[in-house]
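# need a 3D model of the sequence below.
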Amino acid sequence: MIDVMVDICLDHQACDHRARFEEAVRRCPEVRECLLVTHDMSYRLRVQAHGLESFETLRRTLAERLPGMKRMCTTFVLRDVLKERA
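Modelled structure (predicted):
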């Protein structure tokens, strides 16, 4: 299983656009975390996939399912440092 951080920039920041996006995210079981963030991006998602091919399929699915996306950037998690202290 791989974890991927997906940064999303919405094309509009109006409340109704954010609400539609957030509702769509709630219907995506692969999304484990959804954070509204500051800076250039609007949201940071943590998603899980079974591998690279699985993530590529998921990425296309997210692009189709999540309304109002202007840009999507992905970062693969190599290791969760804080998880190791448990």
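# rest of the way, CA atoms for contacts and neighbours
Fine.
# can you give me the strands for the chain?
Assigned by DSSP state E, the chain shows strands spanning 2-10, 31-36, 43-49, 69-76.
# for Thr57, find the nearest of the ones you listed.
When the strands of the chain are compared by CA to CA, strand 43-49 sits nearest Thr57, at 9.4 Å.
# what's the angle between the longest helix seen in the chain and strand 69-76?
Ranked by residue count, the top helix of the chain under DSSP state H comes out as helix 52-65. Helix 52-65 runs at 160 degrees relative to strand 69-76, counting by axes from the mean of the first three to the mean of the last three CA atoms, to 10 degrees.
# hang on, the earlier thing: out of the strands of the chain, nearest to Ala24?
Closest approach to Ala24 among the strands of the chain is made by strand 31-36 (10.5 Å; CA to CA).
# if we can go back for a sec, quick check: which of the strands of the chain is nearest to Phe55?
Closest to Phe55 of the strands of the chain is strand 43-49 (CA to CA; 5.3 Å).
# ok, and what's touching that closest one?
Contact with strand 43-49 is made by 1-9, 30-37, 55, 58, as judged by CA atoms under 8 Å, 6 or more residues apart in numbering.
# next one: it to chain centre, how far?
For strand 43-49, the distance between its averaged C-alpha position and the chain's averaged C-alpha position is 4 Å (CA atoms, centre = their mean, to the nearest Å).
# this one next, for a side-by-side:
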Amino acid sequence: MTTITVDRHDLAILNELQRDGQLTNSTLGERIHLSTSQVGRRVQRLEEAGVIDHYAAVLDPLVVGLDVMAFVQVTLDRHGETRGEVFEQAVADLPEVLECFSVTGEADYIVRVISHDLNSFSKFMMDGLLRIPGVTNVKSNISLKKVKQVTILPLDHLAQPKLSKQRVQFSA
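Okay, here's the model as predicted:
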């Protein structure tokens, strides 16, 4: 486990970059009151430590013609490392799958799926998900509307009042 120390400036950088990953170091410096070179060193350290995982453009699914969002609960026929690995690898290769989580409860996995329309979602289910070895039960919930979806993680727990530094531990 790697330990990295972050201070209020690092937290400010992380908050700003979560809102706009294209900010230049100069603009970041102006916003958080540090020099461009200081910001550059801090961003590089946060990237190298894995705190900043990657940068991406967030597309609007509706604008690019992906109208159906579904949350699919998947149950496997039996539990075990091999069965789960087969499922997880198969799901990783399906482009319609945006996220997949191993969960507790009634299902073994929850999968977030995006599709062009209901016909393509049906094809994905029949020819993709249901053909994965070990899948015995699926329950789908189609999203009717997006109420909230953010990519910004709350970081308030990292900042303690009256302390300028907080140690954050994570696996690299």
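# now for Glu33 of structure 1: what does it line up with in structure 2?
In structure 2, the position corresponding to Glu33 of structure 1 is occupied by Glu99, as judged by TM-score structural alignment.
# identify the spatial nearest neighbour of its match, chain neighbours not counted.
Arg112 (5.1 Å; CA to CA, 6 or more residues apart in numbering).
# coming back round to it: and the strands of structure 1 as JSON lines, adding mean neighbour count and distance to Leu82 of structure 1?
Rendered in JSON lines, the data for these read as follows (neighbours: other CA atoms under 10 Å; distance: least, CA to CA, whole Å):
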{"stretch": "strand 2-10", "mean neighbour count": "19", "distance to Leu82 of structure 1": "14"}
{"stretch": "strand 31-36", "mean neighbour count": "15", "distance to Leu82 of structure 1": "16"}
{"stretch": "strand 43-49", "mean neighbour count": "19", "distance to Leu82 of structure 1": "16"}
{"stretch": "strand 69-76", "mean neighbour count": "14", "distance to Leu82 of structure 1": "16"}
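# now those strands as CSV including distance to Glu23 of structure 1?
Conversion of the strands of structure 1 to CSV gives the following (distance: least, CA to CA, whole Å):
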stretch, distance to Glu23 of structure 1
strand 2-10, 14
strand 31-36, 11
strand 43-49, 13
strand 69-76, 14
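# which of those sits closest to Glu84 of structure 1?
That would be, of the strands of structure 1 and by CA to CA, strand 2-10, which comes in at 15.2 Å.
# which residues in structure 2 does the closest one align to?
The alignment of strand 2-10 of structure 1 onto structure 2 (TM-score structural alignment) covers residues 68-76.
# hmm, back to that, so which elements touch the longest helix of structure 1?
Secondary structure elements in contact with helix 52-65 of structure 1, counted by 3 or more CA pairs under 8 Å, 6 or more residues apart in numbering; DSSP states H and E, are strand 43-49.
# Provide the aligned range in structure 2 for the strand it packs on.
So strand 43-49 of structure 1 sits over residues 109-115 in structure 2, by TM-score structural alignment.
# what's the mean deviation for the matching stretch versus structure 1?
Average distance between stretch 109-115 of structure 2 and its aligned residues in structure 1, after superposition and using mean CA distance after the TM-score superposition for structure 1, equals 0.5 Å.
# before we move on, the earlier item: list of residues touching the match of strand 2-10 of structure 1?
Counting by CA under 8 Å, 6+ apart, stretch 68-76 of structure 2 makes contact with 83, 106-118, 121, 134-143, all of which sit outside it.
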